[in-house]
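Asks: Got a predicted structure here, sequence first:
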Amino acid sequence: MPLPAAKPPDGATLFKQQCAVCHTLSLSEPMRQGPPLVKVMGRPAGKAEGFKYSEALSKADFAWDDGRLDAWLTNPQAVIPGVVMAHRQAKAETRAAIIAYLKEQN
């Protein structure tokens, strides 16, 4: 008898597994290595108050949207050369679930 197909993790689980080490979703929590991602959708890149960004990211001239976040999670250095974030997510379905979860948090 074959095992049932595994249900893919949801965005909240994926965020906790892959993002929460460096990012919070609460302004009341202490800053971590990365900026808080509270209301990241539509926010100007490199502009979260109270976070010290890399020089490259602080000069970004765009706001976060689905496409930018997808490209960023795929390869941050391709979006903005010289940024510090090293994490990459190759799986499109995982990126989409994380982005959908971040949108829910806005």
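Replies: Thanks, I have it.

Asks: use CA for all of it now, contacts and neighbours both
Replies: Noted.

Asks: Show me what the one helix or strand A71 maps to is packed against.
Replies: A71 belongs to helix 66-74 when assigned by DSSP states H and E. The helices and strands touching helix 66-74, judged by 3 or more Cα pairs under 8 Å, 6 or more residues apart in numbering; DSSP states H and E, are helix 76-79, helix 92-104.

Asks: and stretch 46-59, how far out from the chain's middle?
Replies: In terms of Cα atoms, centre = their mean, to the nearest Å, the centre of stretch 46-59 is found 15 Å from the chain centre.

Asks: which residues are in contact with that stretch?
Replies: Identification of contacts with stretch 46-59 by Cα atoms under 8 Å, 6 or more residues apart in numbering yields M31, G34, P35, P36, A45, A60, I80, P81, G82, V83, V84.

Asks: try this one next to it:
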Amino acid sequence: MKRWVFASVSTLVWVSSAWADGDAGAGAKVFAQCSACHTVGAGAQNSVGPVLNGIVGRPAGTYPSYRYSSAMRKSGLTWDEDALKTYLKEPGKFLPGTKMVFPGLASDADLANIIAYLKQQPAE
């Protein structure tokens, strides 16, 4: 019986850590929701929203030539994984005054996957 409990705990830990890392391939599909306003990749240009290349680790409100809201420019945020997860879950609640009108991603799996995808987008 102890062996079964240990195996269950090991399995749960493995599943939990695999989920926490997200799946960039699945995140590319989630990004389809974002692509109405944002772009990524070589040659990406600002649109309704800023380019998201290199977003992970970038100070908020700093992508060149994009007109950010005052709230975003003055936020003092750096887009680490935790900040992105919280923002993408409820943008307007997390940062009142943001220009992003997207209602948010409810699924923790979608959040993990989109962050994994964004982490793959290098700064230009």
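Replies: Arrived safely, thanks for sending. These numbers come from a predicted model, not from an experiment.

Asks: Mind checking the TM-score on these two?
Replies: The TM-score (TM-score structural alignment, normalised by the length of the first structure) is 0.84; 98 aligned residues with a Cα RMSD of 1.7 Å.

Asks: what does the helix holding A71 of the first structure contact?
Replies: Residues from elsewhere that reach helix 66-74 of the first structure (Cα under 8 Å, 6+ apart): M41, A78, V79, H87, R88, Q89, A90, R95, A96, I99.

Asks: Around the aligned partner of A109 of the second structure in the first structure, count how many other residues there are.
Replies: Structural alignment (TM-score structural alignment) places A109 of the second structure against E93 in the first structure. Look at E93 of the first structure: counted by other Cα atoms under 10 Å, it has 12 neighbours.

Asks: Next: the one 3 residues further on.
Replies: Using other Cα under 10 Å, the number of residues around A96 of the first structure comes to 16.

Asks: related to what we said a few turns ago, could you report the distance from the match of A109 of the second structure to A78 of the first structure?
Replies: Counting by Cα to Cα, to the nearest Å, the gap from E93 of the first structure to A78 of the first structure is 20 Å.

Asks: Map V79 of the first structure across to the second structure for me.
Replies: V79 of the first structure maps onto F94 in the second structure, by TM-score structural alignment.

Asks: ugh, wrong one, I meant L57 of the first structure
Replies: Checking with TM-score structural alignment, L57 of the first structure has M72 as its match.

Asks: Just to be sure, its match is in a helix?
Replies: Yes. Counting by DSSP: H, G, I helix; E, B strand; the rest coil, M72 of the second structure is part of a helix.

Asks: what about it, how many residues close to it?
Replies: Around M72 of the second structure there are 20 other residues, counting by other Cα under 10 Å.

Asks: Lovely, talk soon.
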